[in-house]
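Engineer: the following block contains a protein sequence and its predicted model.
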Amino acid sequence: MLAVLRWASGFFIPLMVGLVFSYALSPLVDWLQRRKVPRSLSAAVLILGILGGMGAALYSLSDDANELVVSLPEAARKLRDSMNRERSSQKSGSTLETVQKAAAELQKAADEAGGANTPATRGVSRVIVEKPRFDLRDHLWTGTIGLASVIGQTIMVTFLTYFMLISGDTFRRKLVKIAGPGLAEKKLTVQALDEINAQMQRYMMVQLLASLAVGVVTGIVFAMFGLKHAAVWGVAAGVLNLVPYVGSVAVTAGAALVAFLQFGNMNMALLVGGSSLLINT
């Protein structure tokens, strides 16, 4: 069963995302329909408005986002050099390290002395395993395929959400019809569907408000610390807050890394990362 779901994940994931979006947007479409706006038109305008707003926001933050992405490798290199310097400074005055080096030199001398008296063994060849070279074309091809997959799934989610919104109560009426001929069965089915609908909409509203709060607070706190591209970090924190655990860890690690590159201070990096983790929890 798991293998089948993994194989069909390209279909089921957009389907579930479209279902969640349709639950979140259906109250607005219903409200517009009660104002004599056709359901198909209201759903189209709502989806296009959301996509247009997201596109405008991404475009306005694209320069800051590109600069932030470019700075990440430099931040990683600087952090690695700092850790290496810290490690070497700790090892420089260690007596245990000196003893270990002396023991290693003695062992090496003993091995060389023993190897000089031991005849060479014939028929034994040394195998050197070479690491595959970095191929830019393979990485570009992989990135292109990934981008095409994301675009395709976004289009699929958009159309699924639209058709679920314009269907209205069609699915609901079919379930009530399947429930049985009795009035009690139909009433119970309607109550269950109403409860599911209310819980889904309540959950989506809570998630939306929580993500909005996390994004706004993250942007304000990072701006108070003087971190560059605070608005980009706020948007990233708000969006990734929808991904449990992984999203908060990604924002915390990335913000701490960039803070270390900007301020050159490990304490400041820990302060920024700790504040991000505190906001997300």
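Structural biologist: Right, received. Where do you want to start? Treat the numbers as computed from the prediction; the structure is a model and nothing was measured. Numbers count the residues shown, from 1 in each chain.
Engineer: C-alpha only now, for contacts and for neighbours.
Structural biologist: Will do.
Engineer: which residues in the stretch 51-200 of the chain form helices?
Structural biologist: 62-92, 95-117, 136-167, 170-179, 183-225 (DSSP state H, counting those that start in this stretch).
Engineer: what's the angle from the second one to helix 62-92?
Structural biologist: Our comparison of helix 95-117 with helix 62-92, counting by axes from the mean of the first three to the mean of the last three Cα atoms, to 10 degrees, yields an angle of 80 degrees.
Engineer: returning to that earlier point: and the helices of the stretch 51-200 of the chain: which comes nearest V124?
Structural biologist: helix 95-117 (15.4 Å; Cα to Cα).
Engineer: turn the helices of the stretch 51-200 of the chain into JSON lines, including distance to V243.
Structural biologist: Shown next, in JSON lines, are the helices of the stretch 51-200 of the chain (distance: least, Cα to Cα, whole Å):
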{"stretch": "helix 62-92", "distance to V243": "20"}
{"stretch": "helix 95-117", "distance to V243": "45"}
{"stretch": "helix 136-167", "distance to V243": "17"}
{"stretch": "helix 170-179", "distance to V243": "29"}
{"stretch": "helix 183-225", "distance to V243": "10"}
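Engineer: JSON lines for the ones you listed, including distance to V232 and mean neighbour count?
Structural biologist: Output for these, formatted as JSON lines (distance: least, Cα to Cα, whole Å; neighbours: other Cα atoms under 10 Å):
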{"stretch": "helix 62-92", "distance to V232": "6", "mean neighbour count": "14"}
{"stretch": "helix 95-117", "distance to V232": "45", "mean neighbour count": "11"}
{"stretch": "helix 136-167", "distance to V232": "21", "mean neighbour count": "15"}
{"stretch": "helix 170-179", "distance to V232": "40", "mean neighbour count": "13"}
{"stretch": "helix 183-225", "distance to V232": "8", "mean neighbour count": "16"}
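Engineer: closest one to S276 among these?
Structural biologist: helix 183-225 (6.7 Å).
Engineer: one more to weigh against that first structure:
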Amino acid sequence: MRDSDSSLFNILTSSAIVTATCVLGLLYFGRDVLEPLALASILSLMLAPLIRGLRRVGFGRLPATLVSVLLAGTCVVGASTILAFQLVAVTADLPQYRAAIRSKIERVREITERPFARLEAELSAVALQSPLPPLPPVTVKRGTLSTSANQPLPVEIRAPRATTRDTLARLFSVAWGPIGEAGLVLVLLVFILLEHESLRDRVIRLAGQAEISRTVRALSDATRGVSRFFLSQFIINLTFGALTGVLLWAFGVPHAALWGALSGLLRFVPYLGIMVAGVLIAIFVAAIDPGWTLALSCLAMFVALELVVAHVVEPKVYGHSSGLSPLAVIVSALFWGAMWGPVGLLLSTPLTLCLVVAGRHVRALEPITILLGDVPNVNAAQRFYQRVLGGERHAIISDAKSYLGRHSFARYCDQILLPGVALAATEGRSGQIDAAQEARIRTTIADVAATLTPISGAPARRRKGRVSLLDANVGAHLRKMREERLGRWQGSLDVPSHSVVLCAGLGTERDDLISELLVRSLRELGVDARSVVMGPDQDNPGPDKADLVSTVFLSYPVEATLEQWQRVADELRAGLPNALLVTIRLPFGEAVANQTTVQEHVDMVLRSFEESLAFVVPERAAQG
């Protein structure tokens, strides 16, 4: 996360809140103007890949645009005409299904009301009878008996019979609104497509010369990635509707084309649309069939097709995610549906996705990307550290095992574990971590390292009352665990010459942890790696064992320990003259010593654990 993005609340100032309020008011009250413009913009992104394909074939800008719009318009008009005839046919056939519908309703009512009726009867049997309400006052007149209230006279109002002209006028008034809006969208679409390059130049000029690269990247994401996603989604939903119609026709369901088109159209509405389509199809099939077998079969077919498309086809076509989190899809549908009604519901995902893409390049829209994007603006190391503070040990280990299924433990240390530890060290030095959190961090790091890299060998017996080194030094604790299993020298000394890789440190908590994690990373690949603490009291198996060591990894020094590190490096050079002396400078923002000074005492400076593995394993293979 960038320094300027350290807090979302720094962005939400009073002026930003006022601006957001004005934008919301503009969206709501300006829907008559913004709806056609948004529809035309989304359609232009959907048609952009088709236009680019036609231009690659040899069409000019104008012919490619007109052919694309004409093709899309023809498809829409043709599909609308067919669906209109299908809808009229369904309306005409409804009286034929009236008996089946009444029978199904009575059966469902009987099933649902019977338990409640029985419960009501049982309660009425034990309840006390309430007194009857008093009768209304009666006035007796000579020769008649009437109540005190005057009885109203019934009046019946009959509307005049509608003529053919009135019916046509009413239909025209109903259809004029959608037809007029469709025409406006078509005109806007044509001009947006024709003025595509001009509009891009205007946006770049509006952003200013200093923001040209960022503006071009944002426009490229919108016109390439987003338009490709929209076109893929359109093709998938069209195919889904066609398959649904064909399968319903195979089941013998009448008007299958209507229900297939309805399911494909409603699939543009996230989550809720496909559920509504399934329910409508099930209700219709249940109404036309005397039994329940056909309705359940069609519903099972519909659910199976949706599962295959959602979990198999869509991930392969446009990735595992649309760029929005599942919660963001629901929230965007609620927001745009409340703003623009059914049109907003259909455009909710495309509009929100455009805003999320824009938020990656425009700082004012960055909160939208943070809140609604499928990947939060937190890297793996930051997520690891947050989970460590929250005590989510099982989640950390589960994600780590999944990561190790694709990568090595060395890469896990480089990308996640050690950067997370560096974050903890930074906040620890600034006093932002209390004692309980520090203990939790130590325990979690030790558990993760021990679980992901189990040490082979016979376990040693635990001594009662032994104080764990974990409270003081995680690396020393992990090394002690290995020594309990593998022995004092962490393995046999009867090994071939130049087969041992030694990981050395100055005995600080930092050096011990880095050395131990490096040992475990090397052992994962079968390297005989061992760790040692350099100091006056260090154990030494004897000068005759010096030839066993091929490489020594010495932790990179910080400025405070540079002189001590130089003495240790010189001692290692004198004691192991045939071994390569290597150090690893991990890029964690520490106040480390100058690299030029360090290079005078070692043979090589590496940058990561993975470089260390790449350095050691080929060397051992060549020696073997």
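Structural biologist: Yep, that arrived. From a predicted model like this one, the values you see are computed outputs, not experimental measurements.
Engineer: which one of the helices of the stretch 51-200 of structure 1 lies nearest to D30 of structure 1?
Structural biologist: Of the helices of the stretch 51-200 of structure 1, nearest to D30 of structure 1 by Cα to Cα is helix 136-167, at 9.2 Å.
Engineer: what about that closest one, distance to the chain center?
Structural biologist: 16 Å (Cα atoms, centre = their mean, to the nearest Å).
Engineer: same check on stretch 111-131 of structure 2?
Structural biologist: 51 Å.
Engineer: need the counterpart of V251 of structure 1 in structure 2.
Structural biologist: Aligned counterpart of V251 of structure 1 in structure 2: A277 (TM-score structural alignment).
Engineer: surely its match is in a helix?
Structural biologist: Yes: assessed with DSSP: H, G, I helix; E, B strand; the rest coil, A277 of structure 2 lies in a helix.
Engineer: looking at it, it is touching F268, isn't it?
Structural biologist: No: A277 of structure 2 is not in contact with F268 according to Cα atoms under 8 Å; the separation is 11.2 Å.
Engineer: spatially nearest residue to the match of V251 of structure 1 (excluding sequence neighbours)?
Structural biologist: In space, and not counting its chain neighbours, A277 of structure 2 is closest to S263: 5.1 Å by Cα to Cα, 6 or more residues apart in numbering.
Engineer: my guess is that neighbour contacts G241, does it?
Structural biologist: Yes: here S263 of structure 2 reaches G241: they are 5.6 Å apart, a contact under Cα under 8 Å.
Engineer: neighbours of the match of V251 of structure 1, how many?
Structural biologist: Using other Cα atoms under 10 Å, A277 of structure 2 is surrounded by 20 other residues.
Engineer: how far away is it from C503 of structure 2?
Structural biologist: Using Cα to Cα, to the nearest Å, A277 of structure 2 is found at 64 Å from C503 of structure 2.
Engineer: does P14 of structure 1 count as helix, strand or coil?
Structural biologist: Taking three-state DSSP, the label given to P14 of structure 1 is helix.
Engineer: that one pairs with which position in structure 2?
Structural biologist: So, by TM-score structural alignment, P14 of structure 1 is matched to P36.
Engineer: the closest residue to its match other than its chain neighbours and D511 of structure 2: what is the separation?
Structural biologist: Leaving aside its chain neighbours, P36 of structure 2 sits nearest to V185 (5.2 Å; criterion: Cα to Cα, 6+ apart). Counting by Cα to Cα, the gap from V185 of structure 2 to D511 of structure 2 is 66 Å.
Engineer: what is the equivalent residue in structure 1 for the residue nearest to A277 of structure 2?
Structural biologist: By TM-score structural alignment, S263 of structure 2 lines up with A237.
Engineer: quick one, what contacts its match?
Structural biologist: Going by Cα atoms under 8 Å, 6 or more residues apart in numbering, A237 of structure 1 touches 211, 214-215, 218, 247-248, 251.
Engineer: again with T161 of structure 1
Structural biologist: 18-19, 21-22 are the contacts of T161 of structure 1 under Cα under 8 Å, 6+ apart.
Engineer: corresponding residue for it in structure 2?
Structural biologist: Mapped onto structure 2 by TM-score structural alignment, T161 of structure 1 lines up with L189.
Engineer: how close does that match get to A436 of structure 2?
Structural biologist: For L189 of structure 2, the distance to A436 of structure 2 - Cα to Cα - is 61 Å.
Engineer: Y318 of structure 2 too?
Structural biologist: 45 Å.
Engineer: before we move on, what about W259 of structure 2?
Structural biologist: Distance from W259 of structure 2 to A436 of structure 2, by Cα to Cα: 60 Å.
Engineer: who has more neighbours out of these two?
Structural biologist: Neighbour totals were compared for W259 of structure 2 and A436, and W259 leads with 26 against 9 (other Cα under 10 Å).
Engineer: does that one really touch G245, like I thought?
Structural biologist: Yes: using Cα under 8 Å, W259 of structure 2 makes contact with G245 at a distance of 6.4 Å.
Engineer: what residues are up against E181 of structure 2?
Structural biologist: Neighbour list for E181 of structure 2: P36 [criterion: Cα under 8 Å, 6+ apart].
Engineer: what helix or strand does the one residue sitting closest to the centre of structure 1 sit in?
Structural biologist: For structure 1, the residue nearest the mean C-alpha position is G247 (5.1 Å; Cα atoms, centre = their mean). Secondary structure from DSSP states H and E places G247 of structure 1 in helix 246-263.
Engineer: what are the ranges of the strands in structure 2?
Structural biologist: Assigned by DSSP state E, structure 2 shows strands spanning 138-141, 144-147, 500-505, 528-533, 549-555, 580-584, 604-606.
Engineer: need those strands in TSV with distance to W336 of structure 2 and mean neighbour count, can you?
Structural biologist: Below are the strands of structure 2 laid out as TSV (distance: least, Cα to Cα, whole Å; neighbours: other Cα under 10 Å):
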stretch	distance to W336 of structure 2	mean neighbour count
strand 138-141	60	10
strand 144-147	57	10
strand 500-505	59	24
strand 528-533	59	22
strand 549-555	56	23
strand 580-584	53	21
strand 604-606	53	16
